[in-house]
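Chemist: What follows is a predicted structure for the sequence shown.
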Amino acid sequence: MSTSSPSLRLLLTSLVWPVYLPGLLTATAQTAILVLLPLYVLELGYSPSIAALMLATRGIGQLAGDIPAGIVAGRWGDKICLMLGAAAYVVGYGLMTLTDVPLLLGLGGVIAGMGMSFSLIGRQSYVTTRAPVHQRGRAISLMAGAMRVGSLLGPALGGLAAVKFGYQATFLVLVLLCLLSLLIVFLSADRGEPEADRTPHSFIAIIQVLTDHRQAFLSAGLAMISLQFMRAGRVVLLPLAGNAIGLSVAEIGLVVAAAALMDSLMFIPAGIIMDRWGRKAAAAPSLLLFACGLAALGWADSYLSLLLSALLIGFANGVSAGLVMVLGSDFAPATGRARFMGVWKLVSDSGQAAAPLAISALLTAGSLLLCSQLIAATGLIGLYVMASRMNETLIKKTGP
């Protein structure tokens, strides 16, 4: 990431403590939970369906938290939103530490999922108010990159800790990570100014946001739903494709890790592309290559072909690092900014929440090949909508 501009260096430095480091810590915790929680439920003697349900609780919490997070960020400021997000992680994972009852474990997952919404919207709003448009892509892609690094660390470190110390002791370590994140935010984040907008936050207000900004939601919004749909789909399809061709768990793990590494290497170029050539310059190759990678995934019949498909998917996902948040920031109005971001995140998260359900239905009715091709087709539809309807939001800097 180029830092030739002193203002860019100062901007990124100012975001390290309140945004990037807490993002790294909480991403490490939340991705560790994605691996550990279902395995813990299985170890307790419950069925795989109950274990899968535990994973769904995070998505439920995210959807439930998107609108309230926007309300809090707008009415009481970014710092309060960030602190509530970190506190919700602490409460959610703390509940998991104290219980072995699936209902309470699921409740912990919902609370932690809401914490994720508050943290992401708080960080997005925090960066948006401090980064000019021509630097926003790099600032937000670096935020996405910190989360990707955490996503690499979480499963590996969490798995090692669970083997050595047990699940609940590991959950306690994750609680401590989130407590550290809360402390860092408390000490380093600027208080910021709440928005002057006092429009009542109601269902009608949400509909009003969708109506007032329908061009953005019907163009960029639909494209980002398709991107999020493919992102969630690849998490489910990669292990299933490996299992279908007879790979071992270790081999599948290496494929997933290789894709994650490729993804993590691309967040710096993604920010540069968005700020230098525009948001559409990042969105178009991401959607196209993502669709190609998922289509190829369905035809993979060997370890090498699966690995190549996974690497292409990882590359495509990395090129769009931070894109959903950058577009949400770009389209957000000056008045009612945080409320718009909450609705934007709710809309984009719907694609992520729908993918596992759609894949389950498609696999029941058809084959893995058919499923992968249909999911890939959604990416091509998103590409068409983005290319034909979405306005470029990058405003080039004209002065020195």
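Modeler: Okay, I see it.

Chemist: contacts, neighbours, all on C-alpha from now
Modeler: OK.

Chemist: Please state the offset of stretch 272-291 from the chain centre?
Modeler: 17 Å (C-alpha atoms, centre = their mean, to the nearest Å).

Chemist: Now do that stretch: everything it contacts.
Modeler: Residues from elsewhere that reach stretch 272-291, judged by C-alpha atoms under 8 Å, 6 or more residues apart in numbering: 1-2, 133-138, 227, 230, 270, 312-313, 316-317, 319-320, 323, 327, 375-380, 382-383, 386-387, 392-394.

Chemist: which of the residues in the lengthiest helix in the chain are buried?
Modeler: Longest helix in the chain, counting residues (DSSP state H): helix 133-165. For helix 133-165, the neighbour count (16 or more other C-alpha atoms under 10 Å) marks 133-155, 158-159, 161-162 as buried.

Chemist: Presented hereafter is structure B, for comparison with structure A:
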Amino acid sequence: MTSSGAPFQLRQAALPVYLPTLLFAAGEAAFIPIVPVIAQNVGANLATAGLVAGMLTLGIVTGDIPSGWIISRIGERMAMLWSTLVALLGTALALAATTPLILGAGIFLIGLATSAFALARHAFLTSFVPLHYRARALSTLGGMFRAGAVMGPFLSAGVLALTNNPLAAFWLMAAFTLSAGAVLLFMPDPEKTFGQLTRVKDESGVSLYPGEIEVEKETHGLMATINKNKAVLAKLGVASALVMALRSGRAVIFPLWAVSIGIKDSDTALIIGLATAVDFALFFTSGQIMDKWGRLASIVPSMIIMSVALLALAPTHDLPTNVLWFVITIFLFAIGNGIGSGILLTLASDLANKDNPAPFLGAWRFITDSGAALAPLGISALTAALSLAVASAVTGVAGLIGVVMMLVYVPKYLPRKKNLVP
């Protein structure tokens, strides 16, 4: 808590957290739809292009492990600044890439930076925002991320249409990342904006802000926490990992499909941007569904719709109307994803120990992010061995397995008032 007597206002968090988040998210979203095109330009086949695209989520899950410790040692603001530098290095590698390996390495670095940046901004709000404002602050943070995810593809579509150069998407990433770094570098000292904070010593005696202690707890003793909670993580954790696999699969399958059926890269970015806007528009609907009808009322329809979208896409590759089916299924997927917004964080909060939630939340995030990281690898392997259509169908079936797991295990592990069990 701050010791300043001035009343806290949510807009105080705009400069140090919300604007950099918006910029960073927009930069990432600008290049994600175009990665398969760039990968093919440096010699990748369709399967390898999927593997390269998956390096982002692999970088994120790898970064989950050390990020909490790093933030607890150098602070939230410095962690975000260093993250922008690592992201810029990754972007430079991607721009200079002449092989899929170098391109993948650059995207992997961006994933590492994304993990640390995301955890640092969460810790920042935990440290500096009073408890009774925190839910709104974190909700707004999620909204900024989604707004950036909408902005990026639209801007990318415009720039690609003007330049006819797929690498322009990475130049957008560089510009947005530099802008985020500049905001962080030149912003006022947080304690001057938010008020002086009382530091607390962690177990090793290091003096830290409250948010820094929380993120350190999330990643300290990760394997021990997973082992302690192995029953719920092996069931609801795996089911949630399948949700993340669906979402991560969307970010690989649809761009690859667009390349495979010959959609222009600028048109691909535009279609993905419009679909992301639909997803964003349903963001608050998800919370209303969960609060009124329970967790299952959000997650089950969400997973069914996303799975059906991928299953419906699978047989359409060689149809004369394949572009129309691409548009229909990507928008259907967006609707499903939108009505499930925030469900995994909500489930994690429901399941975590209320007195010390951070270790469980860290373990949960690691399990679910692992699902997101493994999906592109599986999609790439299936595409190489069989076809992209088979990869899409298998991902859809995996989602339906997740539906069954949710129906079985949510009633078992959550209080009745939080699910659909009468």
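Modeler: Noted; the coordinates are in hand. Only a predicted model underlies this, so the values are computations on that prediction, with no experimental measurement involved.

Chemist: relative orientation of the following helix or strand past the longest helix of the first structure and helix 133-165 in degrees?
Modeler: Proceeding N to C from helix 133-165 of the first structure, the next assigned helix or strand is helix 167-188, under DSSP states H and E. Between helix 167-188 of the first structure and helix 133-165, the angle comes out at 150 degrees (axes from the mean of the first three to the mean of the last three C-alpha atoms, to 10 degrees).

Chemist: Next, the buried residues of helix 167-188 of the first structure.
Modeler: Buried residues in helix 167-188 of the first structure, counted by 16+ other C-alpha under 10 Å: 167-168, 170-186.

Chemist: follow-up on the earlier one: remind me what the longest helix of the first structure packs against, helices and strands.
Modeler: Using 3 or more C-alpha pairs under 8 Å, 6 or more residues apart in numbering; DSSP states H and E, the elements in contact with helix 133-165 of the first structure are helix 6-15, helix 21-43, helix 102-128, helix 167-188, helix 249-265, helix 267-276, helix 323-331.

Chemist: How many residues are close by the closest residue to residue 71 of the second structure other than its chain neighbours?
Modeler: Excluding its sequence neighbours, the residue lying closest to residue 71 of the second structure (C-alpha to C-alpha, 6 or more residues apart in numbering) is residue 79, at 5.7 Å. Using other C-alpha atoms under 10 Å, the number of residues around residue 79 of the second structure comes to 24.

Chemist: likewise residue 303 of the second structure?
Modeler: For residue 303 of the second structure, the neighbour count with other C-alpha under 10 Å is 28.

Chemist: just residue 224 of the second structure next, same as before
Modeler: For residue 224 of the second structure, the neighbour count with other C-alpha under 10 Å is 12.

Chemist: Map it across to the first structure for me.
Modeler: Using TM-score structural alignment, the partner of residue 224 of the second structure in the first structure is residue 208.

Chemist: which SS class is that match?
Modeler: helix (DSSP: H, G, I helix; E, B strand; the rest coil).

Chemist: For it, give its distance to residue 85 of the first structure.
Modeler: 26 Å (C-alpha to C-alpha, to the nearest Å).

Chemist: hang on, the earlier thing: between the longest helix of the first structure and helix 249-265, what angle do the directions make?
Modeler: Interaxial angle of helix 133-165 of the first structure relative to helix 249-265 (the same axes, to 10 degrees): 150 degrees.

Chemist: from the middle of its chain, how far away would helix 133-165 of the first structure be?
Modeler: For helix 133-165 of the first structure, the gap between its own C-alpha mean and the chain's C-alpha mean amounts to 11 Å (C-alpha atoms, centre = their mean).

Chemist: and if you look at stretch 307-320 of the first structure?
Modeler: On the basis of C-alpha atoms, centre = their mean, stretch 307-320 of the first structure sits 16 Å off its chain's mean C-alpha point.

Chemist: any residues touching that stretch, and which ones?
Modeler: Contact with stretch 307-320 of the first structure is made by 231, 234, 238, 255-256, 258-267, 269-270, 282-283, 285-287, 289-290, 293-294, 296-297, 300, as judged by C-alpha under 8 Å, 6+ apart.

Chemist: Among those, name the buried ones.
Modeler: Neighbour-count burial (16+ other C-alpha under 10 Å) is assigned, among those, to 231, 234, 238, 255-256, 258-267, 269-270, 282-283, 285-287, 289-290, 293-294, 296-297, 300.

Chemist: mind checking what residue 373 of the second structure lines up with in the first structure?
Modeler: Aligned by TM-score structural alignment, residue 373 of the second structure pairs with residue 353 of the first structure.

Chemist: Do I have it right that its match meets residue 61?
Modeler: No - contact criterion C-alpha atoms under 8 Å: residue 353 of the first structure and residue 61 do not qualify, at 10.7 Å.

Chemist: and stretch 23-38 of the first structure, how far from the second structure on average?
Modeler: Mean deviation of stretch 23-38 of the first structure relative to the second structure after superposition (mean C-alpha distance after the TM-score superposition for the first structure): 2.7 Å.

Chemist: what's next to that stretch, contact-wise?
Modeler: The contact list for stretch 23-38 of the first structure (C-alpha under 8 Å, 6+ apart) reads 48, 51-52, 54-55, 86, 89, 143, 146-159, 162, 167, 171, 174-175, 177-178, 181.
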